[in-house]
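In: the sequence isn't on hand, but the structure is:
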């Protein structure tokens, strides 16, 4: 690692212009001007007014300054700036996070869409779970803003977005170069170098990041990540163009969840059962974004193509199914994907107000080669359970209008249509080969009343959907048992509604309150023994969310976000069963202090209430309380910061699942709560130089 860090430093110095160069003079002048004109950092984003802009109370945004002010251990936790959103981990750091929102265990991304600029991160028909969304390729310092939506009411969002969607908008360019190094306990090392230079008529931004982490585990994680980023940006008075290349490669060894019956007796808190679990992954993409602003129109075009692969080894049941070889399995995913979207806004004046109509089209195709599930022992294959080649095409058209008949009323109707083609070729089970085409229409309606006394009221309703895995849609034979199986519904309808209020009548204080409900025609339920989600019965959820953001001055930000949710499966016997891992209460709160110069700090708390782990049995997880803190000092272009994660050193669990497993010492399978512990208190120190 020291050799790599030295190489990064040499690279950054080589990229810097020599003293006396015009670019150096310009950058120095810009930096000096920035310090002189901005004596304090304005923490924008959540406390900004969305009166007259947002179409629901739960719509929001987070700025780059807010995101980077948060102490976090994994980049997936950037999504926790969304009220009620929880990101945890039940395996190695190279794997996608486990996500929760609005009483839904989202697994690794089903029913919540994540975008980076116009590119959807979620992967359908993924080897490990439908909608798998791995955020490890994202470099936090290159995020300009995070926008988020909740519910089924927005026409631009289609598959896998019933609980909501988030869009990371990356920066067009950097005002200053960045050289940052972080060191922490358990061999945590991270180095980032990034800069923007003039390139022809535009600007070229280049970034390189390296991270290594062993963690507190008895089996060192040896989690290694290498990220690269190149963006060429050009704009004039009417057009803006971005061409972006991103690359990520990671590998890790995993300490998966373990039976709680072993905790504290036969197994160390950070111990493991199968030391050969782990994986490696990579993702590379090229995207093109163009925005054209006319006098009364805005046209947005996005095209992207990429390559992704994952090789993941897991063992959740140990020796239950295979007493000799063990139950480790390999999930292999390798695909090319292409996609894009185009939309056009038309704006005109009528009734003394600006009106808007938007038409848009979206498409995506995934070419998946050798999507495999294999039985393994110490990462060596000994049986092929299933191996498929899949092509999935998705086409979407949507229309939305924003009509303002008066100053105090906005009516936003929308209609979306989607067609999906599922095509699978199974190489070892002929009966699981086939092709199906399915379509669905999704009407939407948002009505906004106000503002009166800086207060708006919202009524939202709409339908959405999620697609099921192509293998389950086409397959008529269970690959694990060889018996006939029921095919899954291709596209599952969801229904959502929300009533909310946004109040900004008190200066520098933003309050939102929303009451919502969501019905799903078929619940995607996580199965701990296979590490995947499968279709289950229909479900009903409803809840309330309260968020407050107070910014009394430019260097202070206080936020409180609380949610309460009830979720149940619509079953017959018994009725109203629990939705496993639906979190009934969450709290996320914090205070951030600091200006452009001098001391700064942040303190945040995240609370997850005990949650049901089984549909029928009265089995619950423990509560989880995470407190993270940061303190630092800035002077001119230098910054040093100290992060303390899990400040209270609590022995909580990141995840908990209830299912049967069998150890070599067990005479029969044992139903138990399987847990992955939260990491202990740890300290990390960062030094950043902006040049």
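Out: Looks like it came in fine. Nothing here was measured: the structure is a model prediction, and the numbers come from that model. Numbering: from 1, shown residues only.

In: all contacts plus neighbour counts: C-alpha atoms, from now on.
Out: OK.

In: for the biggest strand by length in the chain, what is the distance to the chain centroid?
Out: The residue-count maximum for a strand in the chain (DSSP state E) belongs to strand 380-406. Taking Cα atoms, centre = their mean, to the nearest Å, one finds strand 380-406 lying 17 Å from the centre of the chain it belongs to.

In: same check, this time on stretch 402-409
Out: Using Cα atoms, centre = their mean, the offset of stretch 402-409 from its chain centre is 34 Å.

In: do stretch 603-612 as well
Out: With Cα atoms, centre = their mean, you get 18 Å for stretch 603-612.

In: go on, stretch 510-524?
Out: 18 Å.

In: if we look at that stretch, which residues are touching it?
Out: Stretch 510-524 has contacts (Cα atoms under 8 Å, 6 or more residues apart in numbering) with 47-49, 57-58, 110, 151, 163, 492-504, 533-550, 569.

In: next, the buried residues of it.
Out: The neighbour-count check on stretch 510-524 (16 or more other Cα atoms under 10 Å) flags 510-524 as buried.

In: could I have the ChimeraX command that selects the buried members from the contacts of stretch 510-524?
Out: Buried residues within the contacts of stretch 510-524, by 16+ other Cα under 10 Å, are selected in ChimeraX with:
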select :47,48,49,57,58,110,151,163,492,493,494,495,496,497,498,499,500,501,502,503,504,533,534,535,538,539,540,541,542,543,544,545,546,547,548,549,550,569
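
In: give me the number of residues near residue 227?
Out: 22 (other Cα atoms under 10 Å).

In: which helix or which strand is home to it?
Out: strand 223-235 (DSSP states H and E).

In: can you list contacts of that strand?
Out: Contacts of strand 223-235 (Cα under 8 Å, 6+ apart): 92-94, 137-139, 172-173, 199, 201-214, 240-253.

In: quick one, which of those residues are buried?
Out: 92-94, 137-139, 172-173, 203-214, 240-253.

In: and here is the other one:
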């Protein structure tokens, strides 16, 4: 594989502030370990926030209480809850998908697992290593505006532009759960969390050896493996996986491998837990390219001659340190530090009328997050907790582009080095004055900094002075009767431009204000009986000064859209009328419009933001045929969308796909699975409008496909 040279610059040689903060964190960690190890054990009492160890067990999701959580699958309990506030404590639309709905899926990239998640839009580029991404709350997955903060095991995992390539390091067998928080009232995260956040958690703890081998359509084959070993408070978890395919279309072959290791230690006193996580993935792929509408209809599997040398390679890596400490019976401290590496090399030619480009992206990210949670017992309150946190995220980025002819460089169009950092803090309270009322006031503030050097003209630029970005939040849930909860929230998030758009590069520079997003939501969650659960919510989010990345710009620029409004209705339901049968469904109506264009063009007032469908849906029937045989028939889809700013080039992208899963438990250790995807052979596609050549570009999705798999798991 053609591999990029890795950065060799020391992580902290450009930001003394970052180095100082990192040193403080390390010092605090050392001090806390010392305190925890010498804390007198005679005074220790059982604490629900303690770092405890327990054997894994599966149970049905118990989400009937005073929250707004909607859960798919069975939750695996491996330890008691920590003292840190969780996504379940955020009174917004929180959705959790557990391992039993994840591990048996055949997906090219793990973002595709979110097809089952309510209100989530999946954008499928199907172009080599640039496979696609997920989004929600009226934000599309185009890359112009990325409105979702991604975390993997609590570590920030977006690239500078908000994209999500670090998902490449995850295979389904290693994912324990996926948590999605939609809305603006979660104060824990700032950058990229415009419409909410998603956290993917991988397996930790246990004694097991497991593997999955699968083969299917388009010569798709993968091997996934995992190993866990736990003894005397020390846990080790390893995952090694490989996947390759020839692809549905011509010139679409790809292969990817990934490795991860997790090492954690909890002493007998269970007063702290310390650990390290390492993850690395490499991918190599050809790109089939985009087709015109006529070409896609004539033969959706073809690849045109001008795409014959398109493709690329991608490396992603993550290294993180984790420390959780019970400082006292009701005081809990958690901290994480991390370094991420992203190297991407891509050759792409969007149409026959354009030149091929070579795109090089190199990012080194590093940072730390810390939080302190206080859970006192207050006589006149039913429950109370207070959490404060701080995080810093920094990036050293290089972005280069060349015009090429069959991968031979002919000229350079971009050569940028830029440093970007953001730091912020938050305060979150959970106040429960009565058993039937819970309040979650919160607050967050962020600041942004950095500098950019354009090496083509040897000029340097400073970041826009965004000032301190204040973000108040509040949420409430009322549970007058057990099983009936009414919740509401309001919050503010922010957006700043990405790439060179963050900096003052214009000849007469003026500071650009951040985009301020104000959002609110009201909803009701119903669980009147054990076999029925539902949630209905209405939400609205308005933004000022919204920024959109110019995707094919040599200057790595952004442009201002103006004021926007997004709103929608989400409906979700789960029904289990009899023990072997479970029915689930989710439907989201959404609208994203421009309310005040930046250029004051009256023709754009009320136009829909492109590539944002008006509805999303998913649903299915799970049937346990016998104790050893289970089946699932499920569907997912979306409405059509406009592809251009003026909404004048037609609507595309509507689809509904039908899938079928069948599993047979041979014995305690072995099960076999069969999956049919796009069972009806529906034609579906991703479409965007190419302003350079003035036409829509089409990328057909996979046709009917079949997969078989064998899973083996041994308890050690």
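Out: Done, it's in. Just so it is clear, the structure is predicted and the values come from calculations on it, not from any experiment.

In: give me the subset of the buried residues of stretch 510-524 of structure 1 lying in strands.
Out: Per DSSP E, these map to strands at 510-520, 524.

In: can you list the residues you listed in TSV and add distance to residue 669 of structure 1?
Out: Formatted as TSV, those follow (distance: Cα to Cα, whole Å):
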residue	distance to residue 669 of structure 1
510	53
511	50
512	48
513	46
514	44
515	43
516	40
517	38
518	36
519	35
520	33
524	25
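
In: name the nearest of those relative to residue 385 of structure 1.
Out: residue 524 (21.9 Å; Cα to Cα).

In: for the closest residue to the closest one other than its chain neighbours, give me its contacts.
Out: Spatial nearest neighbour of residue 524 of structure 1, excluding adjacent residues (Cα to Cα, 6 or more residues apart in numbering): residue 535 at 4.7 Å. Shown in contact with residue 535 of structure 1 (Cα under 8 Å, 6+ apart): 468, 488, 522-525.

In: distance to residue 68 of structure 1 added to these, as a markdown table?
Out: Shown next, in a markdown table, are the contacts of residue 535 of structure 1 (distance: Cα to Cα, whole Å):
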| residue | distance to residue 68 of structure 1 |
| --- | --- |
| 468 | 35 |
| 488 | 42 |
| 522 | 38 |
| 523 | 35 |
| 524 | 33 |
| 525 | 33 |
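
In: state the pair within those residues that is farthest apart.
Out: Among the contacts of residue 535 of structure 1, 488 and 525 lie farthest apart (Cα to Cα), at 13.2 Å.

In: show me what the longest strand of structure 1 is packed up against.
Out: Counting contacts by 3 or more Cα pairs under 8 Å, 6 or more residues apart in numbering; DSSP states H and E, strand 380-406 of structure 1 packs against strand 353-377, strand 409-426.

In: so which strand or helix has the residue most central in space within structure 2?
Out: By Cα atoms, centre = their mean, structure 2 has its centre lying nearest to residue 150, at 3.4 Å. Using DSSP H and E, residue 150 of structure 2 sits in strand 148-152.

In: what residues in structure 1 pair up with the helix or strand that that strand is followed by?
Out: Past strand 148-152 of structure 2, further along toward the C-terminus, the next helix or strand under DSSP H and E is strand 155-156. Aligned using TM-score structural alignment, strand 155-156 of structure 2 spans residues 119-120 in structure 1.

In: who touches that stretch?
Out: Against stretch 119-120 of structure 1 from outside (Cα under 8 Å, 6+ apart): 113-114, 287, 302, 304, 339-340.

In: how about a cut-off of 7 Å?
Out: Contacts with stretch 119-120 of structure 1, where a contact means Cα atoms under 7 Å, 6 or more residues apart in numbering, come from 114, 304.

In: how far off centre is it?
Out: Taking mean C-alpha positions (Cα atoms, centre = their mean), stretch 119-120 of structure 1 and its chain are 12 Å apart.

In: that stretch vs structure 2, average distance?
Out: On superposition with structure 2, the mean distance recorded for stretch 119-120 of structure 1 (mean Cα distance after the TM-score superposition for structure 1) is 1.0 Å.

In: helix, strand or coil for residue 79 of structure 1?
Out: Three-state assignment for residue 79 of structure 1 (DSSP: H, G, I helix; E, B strand; the rest coil): helix.

In: now for it, how many residues are close by?
Out: 22.

In: who are the contact partners of it?
Out: Counting by Cα under 7 Å, 6+ apart, residue 79 of structure 1 has contacts residue 85.

In: counterpart of it over in structure 2?
Out: That one, residue 79 of structure 1, aligns with residue 114 by TM-score structural alignment.

In: about what we covered before: separation between the residue nearest to the centre of structure 2 and residue 280 of structure 2?
Out: Separation of residue 150 of structure 2 from residue 280 of structure 2 (Cα to Cα, to the nearest Å): 17 Å.

In: residue 120 of structure 2 now?
Out: Taking Cα to Cα, one finds residue 120 of structure 2 at 27 Å from residue 280 of structure 2.

In: and if you look at residue 529 of structure 2?
Out: Taken as Cα to Cα, the span from residue 529 of structure 2 to residue 280 of structure 2 is 45 Å.

In: one more: residue 164 of structure 2?
Out: 15 Å.

In: now do residue 692 of structure 2
Out: 37 Å.

In: OK, contacts around residue 565 of structure 1?
Out: 102-103, 542-544, 584-585.
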